[in-house]
Structure formats: structure tokens, C-alpha cells
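Asks: take this sequence and fold it.
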Amino acid sequence: MNHDIIIDVRNATVRFNKASENISGLKEYVIKMLKRELMFQEFLALQDVTFQVKRGESWGLIGKNGSGKSTLLKLICGILKPYKGTVKVAGSISPLIELGAGFDPELTARENIYLNGAILGHSRKFIEEHFSSIVEFAELQDFLDTPIKNFSSGMAARLGFSIATIAKPDILIVDEVLAVGDFAFQEKCKKRMEELLHGGTTLLFVSHSIEQVRALCQKAIWIEKGKIKGIGEIDIISNQYMQSMQ
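Replies: Prediction:
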């Protein structure tokens, strides 16, 4: 793998099996499975996807809901494995893929900072040293001992983003998480992402806001029905995508 290449995806295909009939409960599922009466329909969430990302680049993933953007990010993070093809990643990843991922809703914000930090590979000492910075950025000083289940989606997003970006990751992955925050916090997150980019972090960014993608990203991948429809410079690909929507 070329040292300049931090993400190398080659002919990646992701396959899911969908039940071809409605099954009302676990009992019926087990009975049908034992009788070998379960019928599945193959669904290709991604098909023959190939691209490379260099260190320090910023890429936007654009496309309609259900096009395969989040599936591709999960493939890069290692959450999913390709049915066919290969995915190689050379560096540490801080993923912000699903709101609340890595949080225990029953635990307080204070406890979840340590839990989420550990999931991201940080030591307890590291979290203790950066605890005040995490809380200050998330603007949650008055809610540290409140269970996460009582947080609004915006509060949870602020905390998740703050923990994920407290250390400079090699790769930062952000999937629609900023859509739930208020404008002021979105601008704050954008500024931090720009600082990380200037420091050499690679960014993969998903947003339905083409303006946000254009502001942060150099290049774009347009995905439609699991296939790459376009790939290249952000202005060219985003314009092609917007024209297709019209």
C-alpha cells in the first residue's frame, strides 16, 4: 500500500440477506429455520466500489437516503466486512457514524465520557487530562451527572463529537451527526474539523447539506443504489448530483 494512501477500497461489495416474507416473531422464525422454510432475497448494499483516499484529504459522500453512504463508512471502520473485494486502512479512526453509538443510555455523561474514550482507545489517564476540555467544548457543564437517556439528540451529538475529536485522529468519519445540532454548534464543529484537516487528519464527511460538504471537502463520491455514480473534485461532482436531483 502506497504510504500516501490511507484508505484503499478495491471492488468492494456488501451483501445483505432480506427475508422474502414477513415473520411475526422469534418462535415463527426458529420453526421456519428448523424446517428449512426460510426464504431470503439477496440485497447488494454496495456493488464493486473502488477508490483511494490520500492522507490529509477531505472527502464528501453524497447521495439520496438508502444509497449506501453509511454502509460504505461502516465498511471503512471495520464494522462490516466486504462480501467481495478488499478494504485497507492505514491509521487510527474516530468514527461519528450513529448518534449515541458508544454511549450507555443508563450511565451519566461523566461515566460515558470515560466509556466512549475507552472504546476509542484512550487511556483513563488521557481522558482525565482532557476531561475539562471535552466538557467545555460540548457545553455540558451543568449536565455531567445526568443520564444520557435524558439528553436531547443535539446534546448527545455535542458530547460524541467532543470526545471523538479531543485527540487528532488519522481519519475522522462524520455521518450526519451535525444535522441535529444548532447553528452555533455546527459552526464550532466545522472550525474544529478545519483545524484537524490543517493538522493532517483525513476527513470522510456525510451530510445532506451540499453547502457543508462544499465548505469542508476537496473531493466527493456520489453513490446511487450502491454504485459509484461519480467521483472527483467536489465542485464538479456536487454540481452533477444537484442537476440530477432537478
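
Asks: could you use CA atoms for every contact and neighbour count after this?
Replies: Noted.

Asks: now the helices for the chain?
Replies: Listed in chain order, the helices of the chain (DSSP state H) span 26-34, 69-77, 109-119, 124-138, 153-164, 183-198, 210-216, 234-245.

Asks: can you lay out the ones you listed as CSV showing mean neighbour count and distance to I62?
Replies: Shown next, in CSV, are those (neighbours: other C-alpha atoms under 10 Å; distance: least, C-alpha to C-alpha, whole Å):
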stretch, mean neighbour count, distance to I62
helix 26-34, 12, 37
helix 69-77, 21, 7
helix 109-119, 20, 28
helix 124-138, 16, 27
helix 153-164, 22, 21
helix 183-198, 16, 18
helix 210-216, 16, 8
helix 234-245, 15, 8
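
Asks: closest one to K88 among the ones you listed?
Replies: Nearest to K88 among the helices of the chain is helix 69-77 (7.8 Å), distances taken as C-alpha to C-alpha.

Asks: tell me what the closest one is packed against?
Replies: With contacts defined as 3 or more C-alpha pairs under 8 Å, 6 or more residues apart in numbering; DSSP states H and E, the packing partners of helix 69-77 are strand 40-54, strand 84-89.

Asks: for these, give me JSON lines that also has mean neighbour count and distance to E211.
Replies: Formatted as JSON lines, those follow (neighbours: other C-alpha under 10 Å; distance: least, C-alpha to C-alpha, whole Å):
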{"stretch": "strand 40-54", "mean neighbour count": "16", "distance to E211": "22"}
{"stretch": "strand 84-89", "mean neighbour count": "17", "distance to E211": "28"}
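
Asks: could you dump these into a markdown table with distance to I236 added?
Replies: Formatted as a markdown table, the entries for the helices and strands packed on helix 69-77 read as follows, by distance: least, C-alpha to C-alpha, whole Å:
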| stretch | distance to I236 |
| --- | --- |
| strand 40-54 | 17 |
| strand 84-89 | 26 |
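
Asks: re earlier: out of the helices of the chain, which gets nearest to V89?
Replies: Using C-alpha to C-alpha as the measure, helix 69-77 is the one of those that comes nearest V89, at 7.1 Å.

Asks: the structure of the following sequence is requested for comparison with the preceding one:
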Amino acid sequence: MPFEGRFTACISSQAGCAMNCKFCATGQMGFRRNLTSDEIFEQVVVFQRILSPDYRISNVVFMGMGEPFANYKNVMKACAKITSALNIGQRHITISTVGIVPKILRFAQEKFQYKLAISLHNPFTEERKQIVPITKKYSVEDLFEACYSYCRQTNRRITFEYCLIPGINDHEEHARKLASLLTPIKLLYHINLIALNATPKFKVNSKDVDVSVKKFTAFLNKFYVNNVTVRSKRGIDIAAGCGQLGAD
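Replies: The predicted structure is shown next:
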């Protein structure tokens, strides 16, 4: 019987997270430990078991708990198991990072077919430091130099994730700066705009966020940044939306 439905599994690479991104509930939990490759792989196996026989996991994204490139070795071992044991191709696996530059460069050199996503959220170094602390170690300029190198070596597209925070990162100058940073990689990018979800420690008004999404999309179009998608909202009612995954 052909599969009637395909699903994407969003999986974790760590217990907790040490990145401490200010708008992310997971980032506020603190770091416990890296997951083993078997623990990472088992998440996909469990998700597949939950589904009925007519459905299958067709895509995997490392966008759950933790920073995948801070657990690089185990993540790569898990990816190898996912492709070999579960018949999920490398191009159907996406790994998201806040921007650990040395690991992006290593990832490019190893020439995997896995997709790369960057959690950017602000194109200005000093502003990004306030919400994504790893920027204190790797500036936005350093991050994009690594991205340019990745594109040159692999000729593969990068997805840039951008959570809209009203009044913080949604102005016209942010769109202009982002457009200039993307110019060297021409069409090898995709912007994933995310309507930020409120968390216990980071309050936002959902209506204000929706306005920010529409406004920022228009700004990007003004500067000819057209490869843009607005991520649909899911799981908000059970605090399982983007940035809300956390536990007491």
C-alpha cells in the first residue's frame, strides 16, 4: 500500500541548551548534556512507531532542543543511521545552528547532502548579541563569511531563520542590512520568517508579531529579497510552537 501521508520529525540533539537565546524557552532551561547518537536516532524511530502504517516520517529537522553543532559528532552519526536504517535521504535532513562558525566550515568541507539552516534573527552584530549570545564569540560578519564559504564549496542553499520581535528586529534597516549580507550568495538562500511565540520569560503580543511579519516581508521585497516563506503557526495551544519547547 502506498504511503498516504508524510511527516517531518523535529528532533533534539541535547538535553537542555547552552545557547541561552533570550526569546527561546529551550534556551532558558540550561544545559544538561549532549544526547548520544542512539538517543537522537531513537527519537525518529519512536515517532515512526506512533504513526499508523499508512504514514511515514519523510523528513527530519534538527530544530528541537539544543544546538546540533555543539554535539557535532553524535549528530552526524545519528544522521548516518537515519539515512541507512530508515531510508530517509540526506537531502531530507535539515540541521539548524545559531552559528558555530568552525563547525559550519567543517560541515562544508565534509560535503554532506544534509541541508543547513542558520538561526539568524538579527543582521547587526551588536543587536544580535542581545538576543543570541553566541554572537559575542562569532560576529554576524564571521557567520556570513562561513556561509559564503559553505555556498562556494557545496553550491547548496542555506535557509536563514528569522524570528520577528516587534520593535527589535523588524525595521527597514534590518531588511536592508540582511539584503546586503545575502548579495554574495545570490540565490543560494531562503528566508524563513517566524512569528515569534510568547514564552513565560519573553512576552510578545501575537497581533503585533503578525503586523511585524507583514511589514518585514514587504521590506524584504523592497530590497529584492524574494525567496521568503512565512512559517505557519502550529502547536501554540499546547506551548509546542517554535521557541516554546521547555520544561519546569
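
Asks: TM between them?
Replies: Here the TM-score for the pair of chains, by TM-score structural alignment, normalised by the length of the first structure, is 0.33; 135 aligned residues with a C-alpha RMSD of 5.9 Å.

Asks: just to revisit the earlier point, can you say which of the helices of the first structure is nearest to I93 of the first structure?
Replies: Each of the helices of the first structure has some distance to I93 of the first structure by C-alpha to C-alpha; the shortest is helix 69-77, at 7.1 Å.

Asks: a markdown table for the helices of the first structure, including distance to K54 of the first structure?
Replies: Putting the helices of the first structure into a markdown table (distance: least, C-alpha to C-alpha, whole Å) gives the following:
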| stretch | distance to K54 of the first structure |
| --- | --- |
| helix 26-34 | 45 |
| helix 69-77 | 14 |
| helix 109-119 | 26 |
| helix 124-138 | 28 |
| helix 153-164 | 21 |
| helix 183-198 | 12 |
| helix 210-216 | 16 |
| helix 234-245 | 15 |
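
Asks: I173 of the first structure: which of these is closest?
Replies: With C-alpha to C-alpha as the criterion, I173 of the first structure lies closest to helix 69-77 of the helices of the first structure, at 7.4 Å.

Asks: now the strands for the second structure?
Replies: According to DSSP state E, the second structure carries its strands in the segments 5-10, 14-17, 30-34, 55-62, 93-97, 115-119, 158-164, 189-195, 228-230.

Asks: which of the helices of the first structure sits closest to V14 of the first structure?
Replies: Comparing the helices of the first structure against V14 of the first structure with C-alpha to C-alpha, the closest turns out to be helix 69-77 (8.1 Å).

Asks: right, and T159 of the second structure touches L193 too?
Replies: No - under the criterion of C-alpha atoms under 8 Å, T159 of the second structure lies out of contact with L193, with a separation of 10.2 Å.

Asks: picking up where we left off before, out of the helices and strands packed on helix 69-77 of the first structure, flag the one nearest R15 of the first structure.
Replies: Across these (criterion: C-alpha to C-alpha), the nearest stretch is strand 40-54, sitting at 4.5 Å.

Asks: quick one: the closest one to strand 84-89, angle?
Replies: 40 degrees (axes from the mean of the first three to the mean of the last three C-alpha atoms, to 10 degrees).

Asks: elements contacting strand 40-54 of the first structure?
Replies: Counting contacts by 3+ C-alpha pairs under 8 Å, 6+ apart, the secondary-structure elements packed against strand 40-54 of the first structure are strand 5-19, helix 69-77, strand 227-233.

Asks: return the most buried member of those.
Replies: Comparing those on average neighbours per residue, with mean count of other C-alpha atoms under 10 Å, the densest one is helix 69-77 at a mean of 21.

Asks: need the strands of the second structure in JSON lines with distance to K222 of the second structure, can you?
Replies: What follows is these, written out as JSON lines (distance: least, C-alpha to C-alpha, whole Å):
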{"stretch": "strand 5-10", "distance to K222 of the second structure": "32"}
{"stretch": "strand 14-17", "distance to K222 of the second structure": "36"}
{"stretch": "strand 30-34", "distance to K222 of the second structure": "39"}
{"stretch": "strand 55-62", "distance to K222 of the second structure": "31"}
{"stretch": "strand 93-97", "distance to K222 of the second structure": "27"}
{"stretch": "strand 115-119", "distance to K222 of the second structure": "23"}
{"stretch": "strand 158-164", "distance to K222 of the second structure": "17"}
{"stretch": "strand 189-195", "distance to K222 of the second structure": "15"}
{"stretch": "strand 228-230", "distance to K222 of the second structure": "12"}
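
Asks: do you know which of these lies nearest V45 of the second structure?
Replies: Each of the strands of the second structure has some distance to V45 of the second structure by C-alpha to C-alpha; the shortest is strand 55-62, at 9.0 Å.

Asks: quick one, which of the helices and strands packed on strand 40-54 of the first structure gets closest to L96 of the first structure.
Replies: Here helix 69-77 is closest among these (C-alpha to C-alpha), at 9.8 Å.

Asks: stretch 221-237 of the first structure: end-to-end distance?
Replies: End-to-end distance of stretch 221-237 of the first structure (C-alpha to C-alpha, to the nearest Å): 7 Å.

Asks: for E42 of the first structure, find the nearest of the helices of the first structure.
Replies: Proximity to E42 of the first structure (C-alpha to C-alpha) singles out helix 69-77 among these, at 15.8 Å.
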